[in-house]
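Asker: how does the following fold in three dimensions:
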Amino acid sequence: MTEFTTRPEILGTFGVVTSTHWIASAVGMAILEKGGNAFDAAVATGFVLQIVEPHLCGPGGDMPAVFYSKKKDKVEVICAQGPAPAGATIEHYTSEGLKLIPGDGLLATVIPGAFDGWMLMLRDYGTMSVRDVLEPAIYYAEQGHPMLARVSATIKGLASFFETEWPTSYATWLPGGVAPEAQSNFKNPVLAETWKRLIAEAEAKTGRENQIEAARDAFYRGFVAEAIDRYVSTAEVMDASGARHKGVLTADDMANWRATVEAPQTYDYHDWTVAKTPAWGQGPVLLQSLALLKGFDLSAMDPAGPDFVHVVVEAMKLAFADREVYYGDPDFAQIPTEYLLSEGYNAERRKLIGSQASLELRPGRVPGYDRQFDLTMGMLAEVSGKGAVYEPTMSHLTEKRGDTVHIDVIDRWGNMVSTTPSGGWLQSSPIVPGLGFALNSRAQMFWLKPGLPTSLEPGKRPRTTLTPSLALHQGRPTLVFGTPGGDQQDQWQLPFFLRYVHHKPNLQAAIDMPLFHTTHFPGSFYPRTSQPGNIMVESNIGADVLAELRRRGHQITVADPWSVGRLTAARRDADGLLRAAATPRLMQAYAVGR
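Answerer: Predicted structure coming up:
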């Protein structure tokens, strides 16, 4: 049977790059053409995405990556998720009259992690220089890039707020007092100058690795950190709480932090092994969902039918409920990940998946964690509201909230990278004077109640939603994939992966199938709301399927066709054939290769 796809699955043997913007994908491919490897290409692609999708990521953001290095013959994770500053205490935030950390502004900022993560990747796994990977971004910041319609709409919607409250953002995003129109040529010359100065400081040293270390120093212990410190120490800006607050991030916080390389969390599912971030990210929820779904005959189900959607959604509700109670920074709390992935635990949890939709948040009980369970559930009952306000990636939701980007790269040597950069959106906080970029708002992941894995503490990593994926087939690194979308990231990756494993479409066909997700559990983003029993489903799944899901008790929000998710994926076959695909949704993502 011929598979329906909106685009061809890209095939080749030299290299493939797929990302959430066509220009960024082309830049990554150009790096491969110049002799760079997958890591060089991922770094250059990441910096360009900060320019062309500024509403989704920026230099002040964060970046996790899961990757396979052919040289090391090893799957690893880079954690470039910056932790909370030394001054970020529950006592300080509650003294400001806050019950939740605002979703924007300076109090929501943690240490910017992305730049150090990119430089770590470049130094230890790449081959190129700082100049090589930054020059494409400098070009588009200096010479301009086509303004996306969604970015134009975001800026126009925030114009009066920027003018009144965040004048540095007004000057950057509305040059001359005029919001850029869609498809106009937009420039960020101040950011271009920041990168050029950083390259100059790097090239004052000799040797590739010394230059990369000098670039890291310039950002975290030099002129970039100094500019951030000057601004944050004096600025008092309006945020989502409706009040003005000063931030707590300092140059000392930045100087004392570095990105790290660590082992992934993995789970074996049939003849695949999926590698994700540990529980400082939400990655293990996909693994928990797989552990639950291993007991169902998904191969016998229609991959776009009501049985499939129902079972997958109910499994995700259980996995995400556990995320709320047990996930957090493993450096600060004991995370019972192995227990949560164990067969005995999931055999009991699997019994909760019945014929009707669940309407309650049902985390499991882990021995020795009763106090944490009770504390979390009591806190959620106290602060969580109703109504979904998640980090959206769908075109039918508000343009004013930030989101994320994604990159997958495989080179001719077999190196593989999956990375989901985010944060530092143009909506997240004001532009730092003299730098041309904003800080992040990742601290909103923390709770202002002590005693939880996700309680705010200095030096602790927020439980990020960023969750790239790498899968090994019969022990061989084979597939990288991911998507933007906050709490929805693993919810869109899961049906993609299940369909690919059980029904064996090509990558593009698997991405093109109708998508769905639930807003049943508390969102990770301010104001941390939920919609018990709700699922959003693309209408092209069919009226009969929607009717049957309603009969089973699901509260359905019908989305327009081709409006949910921004998946990309790339694969390397055992014989060296490379494959890549990108979603047609929003008409931005593209896969390239040869």
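Asker: contacts and neighbour counts: CA atoms only from here.
Answerer: Noted.
Asker: pull the residues that contact stretch 442-452.
Answerer: Residues outside stretch 442-452 that contact it (C-alpha atoms under 8 Å, 6 or more residues apart in numbering) are 84, 90, 93-94, 99-103, 107-110, 325, 372, 375-376, 379, 423, 454-456, 462-464, 524-526.
Asker: buried members of the residues you listed into PyMOL, please.
Answerer: Buried residues within those, by 16 or more other C-alpha atoms under 10 Å, are selected in PyMOL with:
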select buried, resi 84+90+93+100+101+102+103+107+108+109+110+325+372+376+423+454+455+456+462+463+464+524+525+526
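Asker: show me the contacts of stretch 442-452 that map onto strands.
Answerer: Assignment to strands by DSSP state E places none of the contacts of stretch 442-452 there.
Asker: second input sequence below; structure requested for side-by-side comparison:
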Amino acid sequence: MTSFTTRPTLRGTFGMAASTHWLASATASSVLERGGNAYDAAVAAGFVLHVVEPHLNGPGGDLTAIIKAAHQQSPRVLMGQGPAPAGASIEHFHAEGLHLIPGAGALAAAVPGAVDAWLLLSRDYGSWELDELWQYAIDYARNGHPVLGQVATTIRTVSDLFAEHWPGSSEQWMPGGRLPVEGELIRNPAWADTMERLLAEGRSRAGADGDREARIEGVRSAWAEGFVAREIEDFVREPHRHSSGTDHAGVLNRDDLRGFRADWEEPATIDFRGHTIVKVSGWSQGPALLQALKILDGFDDDDIDPSTASGAHIVLETLKLCLADREAYYGEDMPVSLLRTLLSDAYAAGRRAQIGAQASAEFRPGAIDGHPAYRPQLRTGAQLRIGALAQAVSGAAGEPTVRPNGEVRGDTCHLDIVDSQGNMISATPSGGWLQSSPYIPSLGFCLGTRLQMNWLDPESPSALVPGRRPRSTLTPTLVIREGEAVLALGSPGGDQQDQWQLLFLLRMLVGGYGQQEAIDAPAFHTTSMPGSFWPRTWEPGGAVVEDRLGDDVIASLEARGHRVTRAGDWALGRLSSVGRDPETGVLTAAANPRGMQGYAVGR
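Answerer: This is a model prediction of the structure:
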């Protein structure tokens, strides 16, 4: 298939930023122009994303990122995923009459991790004061920003839930009962007040002699141990409606926030076609991408072209195997030796041999000595009266598919930044959506629902355990060649994030596409795995494809047994990416045209 682009891959030598919203990309560019480095730019842009994409992320959510600093040899993972609260036990949920963790409501809230992670990044790798970095987000929150059409649509979808059960959300997002209209200015002055109060308390805690690092640490303490933690605990004690249709109080309290700090971790990596692919480790879904590349590395180039019928078939079958392993083995307590086995050449060869000429509709985790594969209860959307088509395309566009009860899928932001020194970051903030739990008027944000990634089954490697992180879908990617970072990429999309990134990497590293070409190329993904989001259904043999893949290719996939749902010409994926050529110093950037929201900027 002949490739083309909707816009050029940007090229320059000064700095590049790409994200899911033009205001965040422009903010990052502004920081770079004023002398900040890539990590200053990321922090400023990240807090802007909290304000301008409130249906996709927020301060009450979580964050994972991968960085490669120019002065350091190894990449690092920025871990901003909070754990389950002390009161969030399987027994408590069962006592509440729940057998799945709801997709909306504060009972599903993990400890918020995004804010502290951004602060840690600023402390360790940034150069600017926080009040400079936060001025962009404070201005948009206090003085307003033009609301996205998708934000307005999301609010409209859950307007009855807001009006009947979440009065604080109703007052914030539809004051006077009026729904917002795309393009009108919306404000969140309560969050602006919270940010300014945090800055003031940070200065106070640091004292007159405190330096920049001390002031940042002061803000971290004010967030985790001060008024924010107190207000959260007081607010969630009041029972409220959850996506289950029942009312529950949250269990998150100030001790939970006090006990969490974001941290730096070692990544998981593999080598693929002369490149090192860097992902978050096995408490995320990131290694599934690494497993897929290991399996596909055993095929000839022409066999894994995603634009051909045979290539698309092989990729879909590979993804089913890797995502089955995700469900069977991934979790915070995954032994290092188990992950090493999953990423080994021998294991990949065994899984490769399981790919047949016809599509599989089975759940097929691999067999590993000493590690029984967990098999969750598998239910289709039809069994839950959701409907196969709605299940198959839920979240397919990378924008959240929201139901009136607040249930959401495929909801995340992303940003990638590189500066002239070669500092690079790929970051995926998420959670704390405006529809995930009631708005806290005294703070100006909502809590996330990341605990819905957990199973209420103690046999699962991702079982709910107090103090343990849920298995996250957040999965940024960094690519390194000969010790230098050459690509940062990522995408919203829940369970689809690594699936769409896999297509991008195959097209760039194997097919020779440029960045924008790889983003624009027709996308697809499998739904033949248990979903990470409530109500945790799957579609055996399901595949969602963009129509631009072509009638002949789609017909061939159907003939091979894939249960295909057409999503439209431009519906799947919201990838962004930046790059750097170490030999020339030329920087590149590209962003997704679907939804007319993501943009790359730079010079």
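Asker: quick TM-score on the pair, please.
Answerer: The TM-score (TM-score structural alignment, normalised by the length of structure 1) is 0.96; 587 aligned residues with a C-alpha RMSD of 1.7 Å.
Asker: surely G80 of structure 2 is in contact with P59?
Answerer: No. Counting by C-alpha atoms under 8 Å, G80 of structure 2 does not reach P59; the two are 11.4 Å apart.
Asker: identify the contacts common to these two.
Answerer: Common neighbours of G80 of structure 2 and P59 (C-alpha under 8 Å, 6+ apart) are A114.
Asker: how close does the alignment partner in structure 2 of G295 of structure 1 sit to V51 of structure 2?
Answerer: The equivalent of G295 of structure 1 in structure 2 is G298 (alignment by TM-score structural alignment). Between G298 of structure 2 and V51 of structure 2 the computed distance is 44 Å (C-alpha to C-alpha, to the nearest Å).
Asker: more neighbours, the two?
Answerer: A count of neighbours by other C-alpha atoms under 10 Å puts V51 above the other of G298 of structure 2 and V51, at 29 against 14.
Asker: the helix or strand that the more buried one is a member of vs structure 1, average offset?
Answerer: V51 of structure 2 is part of helix 38-52 when elements are defined by DSSP states H and E. Averaged over the aligned pairs, helix 38-52 of structure 2 sits 0.7 Å from structure 1 after superposition, using mean C-alpha distance after the TM-score superposition for structure 1.
Asker: how big's the offset between the helix or strand following that helix and structure 1?
Answerer: Where DSSP H and E defines the elements, the next helix or strand beyond helix 38-52 of structure 2 is strand 62-68. Compared with structure 1 after the fit, strand 62-68 of structure 2 shows a mean deviation of 0.4 Å (mean C-alpha distance after the TM-score superposition for structure 1).
Asker: quick one, the very next helix or strand once past strand 62-68 of structure 2 and strand 62-68 angle?
Answerer: Later in the chain than strand 62-68 of structure 2, the nearest helix or strand by DSSP H and E is strand 76-80. Counting by axes from the mean of the first three to the mean of the last three C-alpha atoms, to 10 degrees, strand 76-80 of structure 2 points 170 degrees away from the direction of strand 62-68.
Asker: relative to structure 1, what is the average displacement of strand 76-80 of structure 2?
Answerer: Averaged out, strand 76-80 of structure 2 is 0.5 Å away (mean C-alpha distance after the TM-score superposition for structure 1).
Asker: mind giving me the packing neighbours of that strand?
Answerer: Secondary-structure packing of strand 76-80 of structure 2 (3 or more C-alpha pairs under 8 Å, 6 or more residues apart in numbering; DSSP states H and E): strand 62-68, helix 114-125, strand 263-265.
Asker: out of these, which gets nearest to H165 of structure 2?
Answerer: The closest of these to H165 of structure 2 is strand 62-68. By C-alpha to C-alpha, the value is 25.0 Å.
Asker: okay, that closest one sits on what stretch of structure 1?
Answerer: Alignment note (TM-score structural alignment): strand 62-68 of structure 2 is matched to residues 62-68 of structure 1.
Asker: picking up where we left off before, quick one: closest of the helices and strands packed on strand 76-80 of structure 2 to P540 of structure 2.
Answerer: Of these, nearest to P540 of structure 2 by C-alpha to C-alpha is strand 62-68, at 29.9 Å.
Asker: so that closest one versus helix 114-125, what angle?
Answerer: 20 degrees.
Asker: quick one: the helices in the stretch 301-450 of structure 2?
Answerer: Ranges of helices in the stretch 301-450 of structure 2, per DSSP state H, counting those that start in this stretch, are 309-329, 336-342, 345-352, 388-393.
Asker: what's the most buried one of those helices?
Answerer: Of all the helices of the stretch 301-450 of structure 2, helix 309-329 has the most neighbours on average by mean count of other C-alpha atoms under 10 Å, namely a mean of 25.
Asker: distance from it to structure 1 after superposition?
Answerer: When structure 1 is superposed, helix 309-329 of structure 2 averages 0.5 Å from its matched positions, counting by mean C-alpha distance after the TM-score superposition for structure 1.
Asker: let me know the helix or strand that the most centrally placed residue in structure 2 is in.
Answerer: Closest to where the C-alpha atoms of structure 2 average out (C-alpha atoms, centre = their mean) is L474, at 3.5 Å. Under DSSP H and E, no helix or strand contains L474 of structure 2.
Asker: what's it aligned with over in structure 1?
Answerer: Per TM-score structural alignment, L474 of structure 2 is aligned with L466.
Asker: one step back: report the distance from the match of strand 62-68 of structure 2 to the chain centre.
Answerer: Relative to its parent chain, stretch 62-68 of structure 1 has a centroid offset of 10 Å by C-alpha atoms, centre = their mean, to the nearest Å.
Asker: before we move on, what about stretch 410-425 of structure 1?
Answerer: Relative to its chain's centre, stretch 410-425 of structure 1 lies at 12 Å (C-alpha atoms, centre = their mean).
Asker: what span of structure 2 is it aligned with?
Answerer: Aligned by TM-score structural alignment, stretch 410-425 of structure 1 corresponds to residues 418-433 of structure 2.
Asker: nearest residue to the counterpart of G247 of structure 1 in structure 2 other than its sequence neighbours?
Answerer: Using TM-score structural alignment, the partner of G247 of structure 1 in structure 2 is G250. Nearest residue to G250 of structure 2, sequence neighbours excluded (C-alpha to C-alpha, 6 or more residues apart in numbering): L107, at 4.1 Å.
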